[in-house]
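Q: Requesting a structural model of the entry that follows:
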Amino acid sequence: MTQAEAKKIARERMKGYCRVCPVCNGKACAGEVPGMGGVGSGAAFTANVEALARIRLNMRAIHDRKTADTTAVLLGTSYAHPIQCAPMTGVAYNMGGAMSEEEFELALAKGSSAAGTLVWTGDGADPAMFEAGLSAIKAVNGQGIAIIKPRAQDEILARMARAEEAGVVAVGVDIDGAGLVTMALKNQPVGPKSFSELKELVAATSLPFIVKGIMTPDQALLAAEAGAAAIVVSNHGGRVLDHTPGAAEVLQAVSRQVRGRLTVFADGGVRHGADVLKLLCLGADGVLVGRPMAVAAMGGGEEGVAGLFKAMQGELVQSMLLTGVGSLKQAGPDILFT
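A: Below you'll find the model as predicted:
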């Protein structure tokens, strides 16, 4: 199945929730939350895409590199490439419900595994959503990361224990989910976490702990001081706070603050392999892809997800070769046109 075929099927299956636009920039679905859009004016979703689009690559084709190695070491493990599947839930109220939550998460997990990378699973208003993600991770021998909403401490700790039992690679909290409209509508309280609360969560597990939703250097430093193993520079896809900058706009400053102390992931607006290279050059170690993976899963299942990973990895290789980058370690600011 081609990506075009998967998108065509997804467009029908997600009708009324996602238009599967030729350019996924958040403009047609602005304010559609629940749904696939960005909260309020949709400016934060659009900012992610536009921030990446403004970044240019320096083309250098006079060099002796004939191949490009996309191997990435993340949280101590080597993967085929630095691209991973972002955590997503709420198939029924965000995507139209043409698939069950279990089918959706399994497609993401198996497609990610087939592509030599990890799936990240999420948490939602219905407890079954978190469990569907854990079941999917179990199906791929634990090759996944479980992310939990910023609920009350005891609720998070209970879910962390369930994730550990499932054999996940790492656990974490998407603190950027503190303002999710969908959680509020379903009477599932979430909110910001204090530094002491964050430290408590980190200390409660032997697994690497990830803080997702970092958008400023000072918050990155707090995550590092709390003992986190990784952060994700992310504004939750523009779904929680209107008018934030795009993740690519803040990534370099955030990464500089904590680089060498923890692993830095980034997401938001990634559509092509060239976008992946841009984020790596700005200081990310790994990159998460959300909405395009949802479309691939809805339109092509496991095959669609694996196919999208393969296509993006191929684009990454092409971008590396044409910028003189032989391995991911060579990706730096000098590759970017300023």
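
Q: Every contact and neighbour count from this point should use C-alpha atoms.
A: Fine.

Q: quick one: contacts for Val289?
A: Neighbour list for Val289: Ile83, Gln84, Cys85, Ala86, Asp267, Gly268, Gly269, Val270, Arg271 [criterion: C-alpha atoms under 8 Å, 6 or more residues apart in numbering].

Q: Now do the helices in the stretch 51-200 of the chain.
A: Assigned by DSSP state H, counting those that start in this stretch, the stretch 51-200 of the chain shows helices spanning 91-94, 101-114, 127-139, 153-166, 181-185, 195-203.

Q: How about the fourth one, which residues are buried there?
A: Judged by neighbour count using 16 or more other C-alpha atoms under 10 Å, the buried positions of helix 153-166 are Ile156, Leu157, Arg159, Met160, Arg162, Ala163, Glu164, Ala166.

Q: Now show me the structure for the sequence below, then we'll compare the two:
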Amino acid sequence: MDAITNVCEYESLAKEKLTKMVYDYFASGAEDQWTLAENRNAFSRILFRPRILIDVSKIDITTSVLGFNISMPIMIAPTAMQKMAHPQGEYATARAASAAGTIMTLSSWSTSSVEEVASTGPGIRFFQLYVYKDRNVVTQLVKRAERAGFKAIALTVDTPRLGRRESDIKNRFVLPSYLTLKNFQGLDLGKMDKSNDSGLASYVAGQIDRALSWKDVKWLQTITSLPILVKGVLTAEDARLAVQAGVAGIIVSNHGARQLDYVPATISALEEVVKAAQGRIPVFLDGGVRRGTDVFKALALGASGIFIGRPVVFSLAVDGEAGVKKVLQMLRDEFELTMALSGCRSLKEITRNHIVTDWDAPHSLPAPRL
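A: Got it, this is the predicted structure:
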């Protein structure tokens, strides 16, 4: 593992270790996978405008999210069924996040329950929520997350139906028989039936509420005192509605490019959402982050922090808890170096002027003197 020098190297190693069905489930996107590639490519089109001759001997990358102090603006996104990647699954990820002093978000569709993850020890944890047709299931789940010490709910709002993931259809993806969706085990909802296409798509069609709307956000606020983040916003219009609904924050997300193909990369949609939020609530980003430079670019465009998903499951597959720890450390080190080389000593010094994007007007230079 000493030979691994960047986050992307874990993916090819994970591909060697995982079955085709499991690797494809974690790696693939929807339909033509244009957005999957664009989530990465869009970062590469944003360039730096570094400032020089600034004393960067001390750099502070700590921040706070919803009032919780964390070591860096890099957090863990919810990714489902992590025991498909490694026997320790969400346990290992929870311990790695805690050791790194950052936040882990647990998926509704985790292969370890909220109680099991809480049993790994202290840590700041958020719970990602899918809204099931049976609201009693949702209420039970939210109450369990509260009791287990989870600090916020990340409500996924971009999945009234599952996106068309052709790899899963070809592979007839199904949760391996030795695993269950642990949070639903006692509710007869923990297993996934085999299907002629994707077992997950069939499961979602049967259980997830397609009628989910803004009034359900209001309903959720009546059953929990936890702050609610809305995950899956890509437009200014929805950002304004989120602010009006009184949510605690927004996660700009296209579900890892797994839902609607040909939506913009999250980094391309970020600034529009940030401007619409007008500083009233924090805006976060997930999707495509593989380098510390990506983290800096997101913060320069107004994000309060970022979440990583695939790098976690791939590093988990390769080296368990140690792999996830190493991914978090590499991103942290790269981000700190990017700050130093850009002339920024704290997160508040990272500004829009530190980057140039392909949608910016050209910088006008003063006319040279004769």
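
Q: care to give me the TM-score?
A: Both chains were compared after superposition, and using TM-score structural alignment, normalised by the length of structure 1 their TM-score is 0.87; 315 aligned residues with a C-alpha RMSD of 2.1 Å.

Q: and the longest helix seen in structure 2, which residues are buried?
A: If you go by DSSP state H, structure 2 has its longest helix at helix 310-342. Applying a neighbour-count criterion of 16+ other C-alpha under 10 Å, one finds 310-328, 330-332, 334-342 buried in helix 310-342 of structure 2.

Q: could you say what helices and strands it packs with?
A: Judged by 3 or more C-alpha pairs under 8 Å, 6 or more residues apart in numbering; DSSP states H and E, helix 310-342 of structure 2 is in contact with helix 9-17, helix 20-27, strand 74-76, helix 89-100, helix 292-300.

Q: Just put the contacts of Val289 of structure 1 in CSV and tack on neighbour count.
A: What follows is the contacts of Val289 of structure 1, written out as CSV (neighbours: other C-alpha atoms under 10 Å):
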residue, neighbour count
Ile83, 30
Gln84, 25
Cys85, 27
Ala86, 24
Asp267, 30
Gly268, 29
Gly269, 28
Val270, 26
Arg271, 20
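
Q: Redo the helices of the stretch 51-200 of structure 1 as CSV? Include distance to Leu251 of structure 1.
A: Listed next are the helices of the stretch 51-200 of structure 1 as CSV, based on distance: least, C-alpha to C-alpha, whole Å:
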stretch, distance to Leu251 of structure 1
helix 91-94, 27
helix 101-114, 25
helix 127-139, 28
helix 153-166, 27
helix 181-185, 25
helix 195-203, 22
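
Q: most tightly surrounded among those?
A: helix 101-114 (a mean of 25; mean count of other C-alpha atoms under 10 Å).

Q: and that one, what does it pack onto?
A: For helix 101-114 of structure 1, where contacts count as 3+ C-alpha pairs under 8 Å, 6+ apart, the packed elements are strand 83-85, helix 91-94, strand 119-121, helix 127-139, helix 291-321.

Q: against structure 2, where does the helix or strand that comes right after the last one fall?
A: Going down the chain from helix 291-321 of structure 1, the next helix or strand is strand 336-337, by DSSP states H and E. Taking TM-score structural alignment as the measure, structure 2 aligns residues 355-356 with strand 336-337 of structure 1.

Q: Average separation of the matching stretch from the aligned part of structure 1, please.
A: Mean deviation of stretch 355-356 of structure 2 from its aligned counterpart in structure 1 after superposition (mean C-alpha distance after the TM-score superposition for structure 1): 1.2 Å.

Q: what would the helices and strands packed on helix 310-342 of structure 2 look like in a markdown table with distance to Lys170 of structure 2?
A: Rendered in a markdown table, the data for these read as follows (distance: least, C-alpha to C-alpha, whole Å):
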| stretch | distance to Lys170 of structure 2 |
| --- | --- |
| helix 9-17 | 17 |
| helix 20-27 | 9 |
| strand 74-76 | 29 |
| helix 89-100 | 25 |
| helix 292-300 | 33 |
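
Q: And Phe130 of structure 1, how close does it get to Gly38 of structure 1?
A: Per C-alpha to C-alpha, to the nearest Å, Phe130 of structure 1 is found 22 Å from Gly38 of structure 1.

Q: cool, Ala80 of structure 1 as well?
A: Computed with C-alpha to C-alpha, the distance linking Ala80 of structure 1 and Gly38 of structure 1 is 31 Å.

Q: nearest residue to Ile124 of structure 2 other than its sequence neighbours?
A: Spatial nearest neighbour of Ile124 of structure 2, chain neighbours left out: Ile103 (5.1 Å); criterion: C-alpha to C-alpha, 6 or more residues apart in numbering.

Q: Quick one: map that neighbour onto structure 1.
A: The alignment partner of Ile103 of structure 2 in structure 1, by TM-score structural alignment, is Leu118.

Q: Give the burial count for that match, as a bare number.
A: When neighbours are counted by other C-alpha atoms under 10 Å, Leu118 of structure 1 registers 27.

Q: Now do the contacts for it.
A: Residues counted as contacts of Leu118 of structure 1 (C-alpha under 8 Å, 6+ apart) are Gln84, Cys85, Ala109, Ser112, Gln143, Gly144, Ile145.

Q: right, and Met129 of structure 1 touches Gly122 too?
A: Yes. With contact defined as C-alpha atoms under 8 Å, Met129 of structure 1 reaches Gly122; the gap is 7.5 Å.

Q: what sits in contact with each of these two?
A: Joint contacts of Met129 of structure 1 and Gly122 (C-alpha under 8 Å, 6+ apart) are Thr89.
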